Each structure stands twice: as C-alpha cells, then as structure tokens.
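**Q** pasted the sequence and its predicted model underneath.
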Amino acid sequence: MIHIAGTRSEEIRQRIAEDIVSGRLRPGQRLEELQLADQFNVSRTPVRDALRELSGTGLVEIRPNRGTWVAEIDSDQLEELFEAFAEIEALCARLCAVRLTVIERRRLELLHEESEAYVTAGDHEGYARLNEQIHNSIYQGSRNHALYEIVRGLRHRTAPFRVPQFYITNDRMKNSYAEHGALLAAILQEDAQAAYAAMYSHIANSSVNVIGFLRESLHK
C-alpha cells in the first residue's frame, strides 16, 4: 500500500508521469484503471483522480466511453509552454525584487544557502525540493494573487517534464545553483530588470535541458 503525506492520487500521478516521460509507457498505449489499481494496491478512485490530473498536463488523453491513453508528446508545443512559463516566472521575479520584505529576503537567501549542501552531495531529489521552495517564495513575493495562480498553473503543467532523476545531471544542478545565485543577487539588490533577466535565463536553460531529453527519449 502506498503511504504518502499528501493524497494517494498524487503519488500515482507522479509515478505514471515518470513512466510516460521516461518512455516506459509509450504514446498510444492504453492505461487500464483496474490494472493500475492492482499495481499500486489501491482502489480505482485515486487512479481515476490521478489520470484526470494527468489529462490536464497533456500526458494522457481521456476518451469518453473508450478509456484513457498515453498521449503523443509534441515537443514544439512543449517548447511554447516553457516559453510562456519563462515569461511569467521572470515577471514574478521582477515584482519580487521590489516587494519582498527584509525578513523574506533573508529567508530566500537561507534557502539558497541550504541548497548548496544538496549540490555538493549530488542529491538531485533534495535539490529539487529546495528548488520548489525557492521558486514558490519568489511567486509569493510578487504580491500579485492573479499572477501567482497563473504561474502555479504553468508550473503544474510543466511538472511531469521536470522529473529530476531522468534529466538532471550534476553539471545542470551546479549550473542551476549558480543561476539561482545570480537571481538572488539581483533580488537582494532590488534590481527588478536584472531579476527578470536572471529568471528568464534560468528557466530557458532548464527548458533546453528538458526538451533535449524528451526528444531523445521519444526517438529511442
């Protein structure tokens, strides 16, 4: 039985997403609810919830009265999605640079310092957790609820394609840490334009890494 802090459907969603992105589940393959329920030792309800969530990311296609299927991943559309994601994240960083309180700036600085230990240890999953906290702090620091909802939605849609154990190398993690350093420096200096540029570059670099991995896996 799966035991997690959140919902069972969340872990099932993540596991299925990993299988799709890694190529273990191929486009056009049917996903049987009963078979997945047996695999994860759960009822069909959390499986159904997980598949519904995945349909919102474009990884699966739910066909009324016909079942659920692994969708074709269009790398060009994914590139457009990441382009929009980079613009919105960069806007959050620009606003964050001039709206964070002194205490919030220090908390962000401490998160960045803490993430260094994961880089040194080569702990991709630990770094990914801190990365989420850093980015979320910047979203909240924008002090714009409408923008926060948009960026969280985009982050949710891109999440299955940012599974750390598949495409993050030690070099990419080190580069990401350095990019966070440049971003943090701009925010601490209250340089809105530099924060925008640093965040846009950070997301662009990440997206190149992700899309390159996906194009490779799709042609295996």
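**A** It's in.
**Q** only C-alpha atoms from now on, for both contacts and neighbour counts.
**A** Fine.
**Q** mind listing what's buried in the helix or strand that contains His112?
**A** Applying DSSP states H and E as the criterion places His112 in helix 102-121. By neighbour count on 16 or more other C-alpha atoms under 10 Å, the buried set for helix 102-121 is Arg105, Leu108, Glu109, His112, Ser115, Glu116, Tyr118, Val119.
**Q** following element in sequence after it, please.
**A** Along the chain past helix 102-121, the next helix or strand (assigned with DSSP H and E) turns out to be helix 124-141.
**Q** what's that next one packed up against?
**A** helix 75-99, helix 102-121, helix 145-158, helix 164-167, helix 170-188 (3 or more C-alpha pairs under 8 Å, 6 or more residues apart in numbering; DSSP states H and E).
**Q** could you rerun that using 6 Å?
**A** Helices and strands touching helix 124-141, by 3 or more C-alpha pairs under 6 Å, 6 or more residues apart in numbering; DSSP states H and E, are helix 75-99, helix 102-121.
**Q** put this beside the first:
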Amino acid sequence: MTDLKGPRDARWYLSLMSPNTKGPQFAWLDPTSIYINSTAFNDLLDDLCAELDANEIDVVAGLDAMGFVLGAALGARLGRGFLPIRKSGKLCVDTDKVSYGNYSGRTQDMEMRTPAFAEGTRVLLADQWVETGGTMDGAVRLVERQGGKVAGMVAVAMEENPATDAYRAKYKVVTAVQQNTPWQAECNAQRLSSFDTYQPERTFPNAGRTPSPEPVGG
C-alpha cells in the first residue's frame, strides 16, 4: 500500500467512518475504520499532534476501551507514557473508582490504578468520541483525586452540548472534527452525509491501493 502523494484534503479520513447497523443501544457511528487504514490513521495523528505540545503533557491517559487506541498512539507520537483508565473490575492492583453516566444513559464504574503518578502530573485525556461528556467527567475526577492536573482532552470528535461546552471553556480540547465546520454540525445531528456513499472497501489496508481523499461535504 503506497502513501498518498501531494497535498491532501483536510480531514478527508472522516468520510471513512461507518454508520451504526446494530440499533440504538450502540454508538451511532464507528470511527475504527480510520485506525484500520495506515494512511488515514497517520493523517489523523498528524492533525491531532499539530495542536498538542508535548512539553505541556507528562502522560496520556486513554479511556476504556477505544480511547486506548488513540491514547497509546498519541503517547508514542509525543514521546510520553500511556495510562489506561479502565472499566471496573479489570485491574489486578489497588484502584480508585468512580461512577459515571455513559452516552447510553447507563451508570457504570471506571477505575485507575493507585498510585498512578506523582502529584502534579499533567495528564492528557484521550477518548475516541465524546458525546454526553459523562465518561470524560469520570476520568477527570480520577485524575484530580490523585493530585494530577488535566492537561487537555483529545478525541476524534466532541459533540456540542452544555457539558462539552464547559470542557472547551476549561481545558485545551483538540479534536479531528473541528468546530464551525460541516463535520461538526453533522456530528451534533448524529448523522454524516458521507453515510450516503459509505464504502467499506475504501478502508481495506491490503486492497492494493490507498483510499482517495474526498472533499469535505459534511
């Protein structure tokens, strides 16, 4: 598979994301097809890292589960370690636990090892998608209870609502889906226009060709 040559359309890889086919109990779309394709994944990381300063970050924490993918990759790019924040009952060491409400409205528990870092450690929180902000709130509380400082938040997208507006006002927030763009408006509405022409084959890593970037139509 060859790399793209020449300039690329901004955020072209967002059109690779696939719609939910399993019903309302699941998230409304799946960004993992970006990760499958090396060109798309590297372009995503390029865009996110362009807005991050490693000198302001001591460790990257990924939220269970898909935040692990993005968080670990960002940590490697930035030259920083990776801290998993896990769903309850997964860690075999001493933990601190909080309850949070996820995007589906269910209450769940998440845990972080204790101790995880020295007091004053600057922690960048990474999740795949921030919809209601409940999961991120749980992560913030875990970090701050151990004396850490939230260095910022990073995601493929953060939908706009009162909870996430408060995050943007308080923290440095970096997302692939940028505010005041058609992509953001469609994320808020929870339907991308690219769903109309979605083709899984464009994401295949071994199809013998690189997916062609498409203009941002939404």
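**A** Received it, and whenever you're ready, just let me know what you need. Everything numeric in this text was worked out from a predicted model, so none of it was measured.
**Q** quick check: TM-score for this pair?
**A** Once superposed, the chains reach a TM-score of 0.26 (TM-score structural alignment, normalised by the length of the second structure), with 91 aligned residues with a C-alpha RMSD of 5.6 Å.
**Q** output the buried residues of helix 102-121 of the first structure as CSV; include the columns distance to Gln77 of the first structure.
**A** Output for the buried residues of helix 102-121 of the first structure, formatted as CSV (distance: C-alpha to C-alpha, whole Å):
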residue, distance to Gln77 of the first structure
Arg105, 35
Leu108, 32
Glu109, 35
His112, 32
Ser115, 32
Glu116, 33
Tyr118, 32
Val119, 31
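**Q** surely Trp69 of the first structure is in contact with Glu61?
**A** Yes. Trp69 of the first structure lies in contact with Glu61 (C-alpha atoms under 6 Å); the separation is 5.2 Å.
**Q** for the helix holding His112 of the first structure, give me every contacting residue.
**A** Residues from elsewhere that reach helix 102-121 of the first structure (C-alpha atoms under 6 Å, 6 or more residues apart in numbering): Gly126, Tyr127.
**Q** that one: how far from the chain's middle?
**A** 19 Å (C-alpha atoms, centre = their mean, to the nearest Å).
**Q** shouldn't Gly71 of the second structure be within a strand?
**A** No. Assessed with DSSP: H, G, I helix; E, B strand; the rest coil, Gly71 of the second structure is helix; it does not lie in a strand.
**Q** next, count neighbours for it.
**A** 27 (other C-alpha atoms under 10 Å).
**Q** which residues does it contact?
**A** Residues near Gly71 of the second structure by C-alpha under 6 Å, 6+ apart: Gly62, Ala126.
**Q** repeat that for 10 Å
**A** By C-alpha atoms under 10 Å, 6 or more residues apart in numbering, the contact list for Gly71 of the second structure reads 59-63, 77, 81-84, 124-128, 154-155.
**Q** distance of it relative to Pro182 of the second structure?
**A** 26 Å (C-alpha to C-alpha, to the nearest Å).
**Q** and for Val150 of the second structure?
**A** 29 Å.
**Q** the more surrounded of the two?
**A** Val150 (23 against 16).
**Q** which other helices and strands contact the strand or helix carrying that one?
**A** Applying DSSP H and E as the criterion places Val150 of the second structure in strand 149-155. Packing partners of strand 149-155 of the second structure (3 or more C-alpha pairs under 10 Å, 6 or more residues apart in numbering; DSSP states H and E): helix 38-49, strand 59-63, helix 67-78, strand 122-126, strand 129-130, helix 134-145, helix 162-170, strand 173-175.
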